[in-house]
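1. After the sequence you'll find the predicted model.
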Amino acid sequence: MTVASTVLWGVAHIAAERRKSGVALMAAYVLMLAGVLTMFTAFSVNLLSLAVQPRWMTVLTVALVVIALAWITVIVWSFLLVRPPRSDLVGRALTTTLTIALCALVLAPTAYATRLAYVSRDVVNTLFSPGDSTAPVLAHDPWNGAERVNFLLLGGDSAPGRPGVRTDSMTVASVAVDSGATVLFGLPRNLERVPLPKGPARDRFPWGFAGTGADTPGLLNEIYQYGEDHPEVVPGVPKGRRGAELIKETIGGILGIPVHFHAMVDMKGFAEIVDAMGGVRVSIKEPIVYGKYREGVLPAGTRKLSGQEALWYGRSRTDSDDYVRMGRQKCLLNAVAKQADPITVLNSFERLAAATKRAISTDLPQDLLPAAIDLSQRVKDARIRSLNFVPPLVNTASPDWHFIRRTVREALREQDRPRRALAGPRGPSAGHDAPVSLDATCR
């Protein structure tokens, strides 16, 4: 009877002729199950959005604790109604043990879910600043009318022999709000004479960023650290955010599109994230030598890479160059995005959370997280294309900035063409060059 009451509240009460109590418990149990099933079916799309809102995670934690305590109360109450008589010592011992085990069976998943809720809330509060957006967030349109949202993805690397952080990987992901269709624009680290944003930065380098000496020859990957080290070129921005703000405005100017948010991943931390996922599967076209001293080779073919192998897959320049490496980095980003499914994330949640806190920094505010989660689900189901501004398309020593901006416009127009064709013409396109060709990312 106690086991049956654990599965369906009220069974033991009815057996003990407590009919009113039994029926009331059954009704409460059915209503609770109906509520849970409704949440996981009708509102399943919104569950991930709720998971990144600390307030809702607190509500969920309290609700889980209340349900668990109610369930345990029903189990103990049922046992007390139907337990063996005092004279049956063996029966009492066995059924008491069984009751304790049933209570633990109910409590264990609740404790696990509560732990996940706590970890999730901690990650959100650590990575994302509350109320940090520069424009008001509207409930009906969190992106404030924007057709595309542009995210700057930075891979930061540091070495014992040089000061600061170099952003050796720089990619802007331009995401269509309605469809999730994405274009990745890759910029090489060695672009020279990069025009800086108007204001103090442009005043200091009117002919493009030139560095500060022999150790900083004036490449694009030095601008992040330069902004951190020179607050006067990014006035009014606090320490820790100056470099990101300067590189966002700089790359936005290069591409001719606004960069709304950024996320920077520490290269070593990226390896931890891949390991927490259980590895990432990629297709390797040609063998890749990895390791500082050529310790190994990643053979050609489709295979699952560990975090360290994925790191070298994205970083290795042995027998290749920066531009081949940039192409592999796009493949790696695409593979991680596609393979980070909910089951994988849930199974490794705590390891992923710990690695994420150590490896990632971003300026995406908390109040936009639900919209970002919703957008990410569209990205997973949409085509991701890429365009790298590397030789021979551009001359890194003397880039044609007008050409780059024009090419970006064409790339976005080509990505949007099927969608716009369905919506009907929006006006003449005279004066534009022929559409650029976008590379499909790796599978």
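-> All right, it came through fine. Since we're looking at a predicted model, the values are computed, not measured. Residues are numbered from 1 along each chain as shown.

2. rest of the way, CA atoms for contacts and neighbours
-> OK.

3. Would you map the helices across the stretch 151-300 of the chain?
-> For the stretch 151-300 of the chain, the helices defined by DSSP state H, counting those that start in this stretch cover 200-204, 223-229, 242-255, 267-277.

4. Select, out of those, the one closest to Thr73.
-> With respect to Thr73, and counting by Cα to Cα, the nearest of these is helix 267-277 at 37.7 Å.

5. The residue lying closest to Ser398 once chain neighbours are set aside - how many residues pack around it?
-> With sequence-adjacent residues excluded and distances taken as Cα to Cα, 6 or more residues apart in numbering, Ser398 is closest to Glu192, at 6.7 Å. Glu192 is surrounded by 21 other residues when neighbours are defined as other Cα atoms under 10 Å.

6. so Ala113, which of the three states?
-> Classification of Ala113 by DSSP: H, G, I helix; E, B strand; the rest coil places it in helix.

7. if I look at it, how far off is Glu350?
-> According to Cα to Cα, to the nearest Å, Ala113 and Glu350 sit 12 Å apart.

8. Kindly report the same for Gly252.
-> Computed with Cα to Cα, the distance linking Gly252 and Glu350 is 35 Å.

9. neighbour count winner among those two?
-> For Gly252 and Glu350, the more surrounded residue by other Cα under 10 Å is Gly252, and the numbers stand at 20 against 17.

10. this is the other structure I want to compare:
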Amino acid sequence: MGGNRSLWRALGLTLGSAVLWGIAHLWVGRTRTGLALAAIYTLLLATGIAVATSFRSTVLALLVRPGWLTATVVATLVTALVWALVIVSSYRLVRPQPLHGTRRLFAGGLVGGLCLVVAAPLAYASRVAYVSHDLMTTVFPDQSAFPPDRGDHVDYLGSKQRINLLLVGVDAAKNRPGARTDSMTIASVNTKTGQTVLFSLPRNLQRVPMPAGPARTAFPDGFTGGGASPGLLNEVYQWAEDNPSLVPGVPDRQRGITLLKATVGGILGLPIDYYAMVDMKGFAQIIDAMGGVTVTVKQDIVFGAYREGLVKAGTRRLTGDEALWFGRSRTDSDDYVRMGRQKCLLHAVAKQADPLTVLRGFERIATVTKRYVSTDIPQSLLPSLVTLSAKLKLTEIRSLQFVPPLISTGNPDWTFIRQKVNDTVNAPAHPEMPSKRTLTLAPPADTVSLDATCG
């Protein structure tokens, strides 16, 4: 009986040492070692609490730096190993002697299980950091990939009042040659307040003005395509890829987005700083990796060549395929209704992609992102963007769509579009701000606030 009491006491002290390092060492009189272990553990615990509370935004900014991610991989693995060694050494100090047969196996199994309990979360954190490092270095280009005239990206946001990001959805369908940029949204973000406006351009804008240089020389009166091509905005990307002379000196697979950025920037009168492009198939897989996205659909949406698909009206959690068709379908509607649904869907995804949701499907999301997403946002800018994203959560995202009757897609008034953009981004702050944590801008009459209610 006394042996059993000694075993349970040893296991209790081992458990206590797993919760607070050094308890077993203090019990057997190894005071100096026990106090040292307790001090190290207290320091690690205090650091973890500070990271999770006071310095959370700073740590998040650091964790999009490949170097810090590598350090995190090493640190978490070392911590897991040390913790397991503390547990094992604590048990070896207090275990009863002799210990044989079933009792020895039972105790060894419990101690091994305890090691797994404390090491598994740290090993998983290390895995997430490793996958994040792979994602950062695969999707986001290194600073050295840019010419010197792009400047120091670390301080880039600090020198700009606004940053303009071109968000592109590419549809490379099997039944058509090349890729069409059927979704083009420009997110214009105030770097001081986080105030954001989404400008949407329809894919069927005609005779869009080309930027100065070979492209304008080829199309002095606006882009018209060639042959059977109707010459729409969504063809500019593939046209540049197929005609290297329009964007001289730019490598393959970069010509299209280079010309599209310059073209869209000219239309809106905004310099396009960076782009992010996603293949629509990849978008569906990202939604599935998140576990779906919830939107309130105002009316039934039919899709498919033979009207075989249906997204029913109501508040629904859509799968990736349903979300894809929700944003693509023009059956019983048109391009402009579809554009509105796309903006609503992007907003719903952004709001629902909370850390826990992303973490649950992180490896799948990372795999899909590496395959279907491309961008020229440099790694060195990511910490500043993470900090800026915290401001976005305190503001209202507004949207302005350049669709009929605001404009004519066949004969657009380019001066009007640029003036409308200028008025919108320079809209004054609302005079009656509800609180210091809520920033609402007084929008021009044509802008609308986004929510998750979609037509």
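-> Looks like it came in fine. Note that the coordinates shown come from a computational prediction; the quantities given were computed from them, not determined experimentally.

11. List the TM-score for the superposed pair.
-> Scored against TM-score structural alignment, normalised by the length of the first structure, the superposed chains reach a TM-score of 0.93; 429 aligned residues with a Cα RMSD of 1.9 Å.

12. if we can go back for a sec, nearest to Met57 of the first structure, of the helices of the stretch 151-300 of the first structure?
-> Between Met57 of the first structure and those, the shortest gap by Cα to Cα is with helix 267-277, which sits at 22.7 Å.

13. for that closest one, the distance to its chain's centre please.
-> The chain centroid and the centroid of helix 267-277 of the first structure are separated by 13 Å, computed with Cα atoms, centre = their mean, to the nearest Å.

14. what's the answer for stretch 135-150 of the first structure, then?
-> Once both centres are worked out by Cα atoms, centre = their mean, stretch 135-150 of the first structure turns out to sit 19 Å from its chain's centre.

15. What's the end-to-end length of that stretch?
-> Looking at stretch 135-150 of the first structure, the gap from its leading to its trailing residue is 15 Å under the measure Cα to Cα.

16. residues in the second structure aligned with stretch 98-105 of the first structure?
-> With TM-score structural alignment applied, stretch 98-105 of the first structure matches the range 110-117 in the second structure.

17. mean deviation of the matching stretch from the first structure?
-> For stretch 110-117 of the second structure, the mean distance to aligned residues of the first structure following superposition is 1.5 Å (mean Cα distance after the TM-score superposition for the first structure).

18. which residues touch that stretch?
-> Applying Cα atoms under 8 Å, 6 or more residues apart in numbering, the contact partners of stretch 110-117 of the second structure are Leu11, Thr14, Leu15, Ala18, Trp83, Ala84, Ile87, Val88, Tyr91.

19. Nearest to Asn4 of the second structure among these?
-> Relative to Asn4 of the second structure, the closest of those is Leu11; by Cα to Cα it sits at 10.6 Å.

20. mind listing what that closest one touches?
-> In this structure, Leu11 of the second structure makes contact with Tyr91, Arg95, Ala107, Val111, judged by Cα under 8 Å, 6+ apart.

21. what about 6 Å?
-> With contacts defined as Cα atoms under 6 Å, 6 or more residues apart in numbering, Leu11 of the second structure has no neighbours.

22. that's a helix at it, yeah?
-> Yes: Leu11 of the second structure sits within a helix when classified using three-state DSSP.

23. Residue in the second structure paired with Asn190 of the first structure?
-> Matched to the second structure by TM-score structural alignment, Asn190 of the first structure sits across from Asn204.

24. what about the closest residue to that match other than its chain neighbours, how many neighbours?
-> Using Cα to Cα, 6+ apart and skipping the chain neighbours, the partner closest in space to Asn204 of the second structure is Leu232 (5.0 Å). Here the neighbour count serves as a burial measure; for Leu232 of the second structure (other Cα under 10 Å) it reads 20.

25. what lines up against Leu232 of the second structure once you look at the first structure?
-> Leu232 of the second structure maps onto Leu219 in the first structure, with residues paired by TM-score structural alignment.

26. so its match makes contact with Asn190?
-> Yes: when contacts are counted by Cα atoms under 6 Å, Leu219 of the first structure is listed as touching Asn190 (5.0 Å).

27. which one in the first structure is aligned with Thr375 of the second structure?
-> With TM-score structural alignment defining the correspondence, Thr375 of the second structure maps onto Thr362 in the first structure.

28. what sits against its match?
-> His262, Ala263.

29. Pull up the gap between it and Phe128 of the first structure, please.
-> Shown here: Thr362 of the first structure relative to Phe128 of the first structure, a distance of 7 Å by Cα to Cα.

30. Now the two most distant members of the contacts of stretch 110-117 of the second structure.
-> Distance extremes for the contacts of stretch 110-117 of the second structure: the farthest pair is Leu11 and Trp83 at 16.0 Å, using Cα to Cα.

31. did I read that right, Ala28 of the first structure in a helix?
-> Yes: when three-state DSSP is applied, Ala28 of the first structure is found to be in a helix.

32. which residue in the second structure lines up with it?
-> Matched to the second structure by TM-score structural alignment, Ala28 of the first structure sits across from Ile40.

33. again with Ile14 of the first structure
-> Here Ile14 of the first structure is matched to Leu26 in the second structure, going by TM-score structural alignment.

34. Ok, Leu64 of the first structure next?
-> With the correspondence set by TM-score structural alignment, Leu64 of the first structure lines up against Thr76 in the second structure.

35. quick one: what helix or strand has that match in it?
-> Here Thr76 of the second structure is covered by helix 66-94, with elements defined by DSSP states H and E.

36. quick one: buried residues of that helix?
-> Residues of helix 66-94 of the second structure classed as buried by neighbour count (16 or more other Cα atoms under 10 Å): 66, 68-70, 72-73, 76-81, 83-84, 86-88, 90-91, 93-94.

37. thinking again about what came up before, let me know the closest of the contacts of stretch 110-117 of the second structure to Ser188 of the second structure.
-> Each of the contacts of stretch 110-117 of the second structure was scored against Ser188 of the second structure by Cα to Cα, and Trp83 proved nearest at 47.1 Å.

38. and the closest one, how far is that from Ala129 of the second structure?
-> Trp83 of the second structure is 19 Å from Ala129 of the second structure, by Cα to Cα.

39. Same check on Leu99 of the second structure?
-> Relative to Ala129 of the second structure, and taking Cα to Cα, Leu99 of the second structure is found at 41 Å.

40. Between those two, which has more neighbouring residues?
-> Neighbours per residue (other Cα under 10 Å) separate Leu99 of the second structure from Ala129, with Ala129 holding more: 23 against 13.
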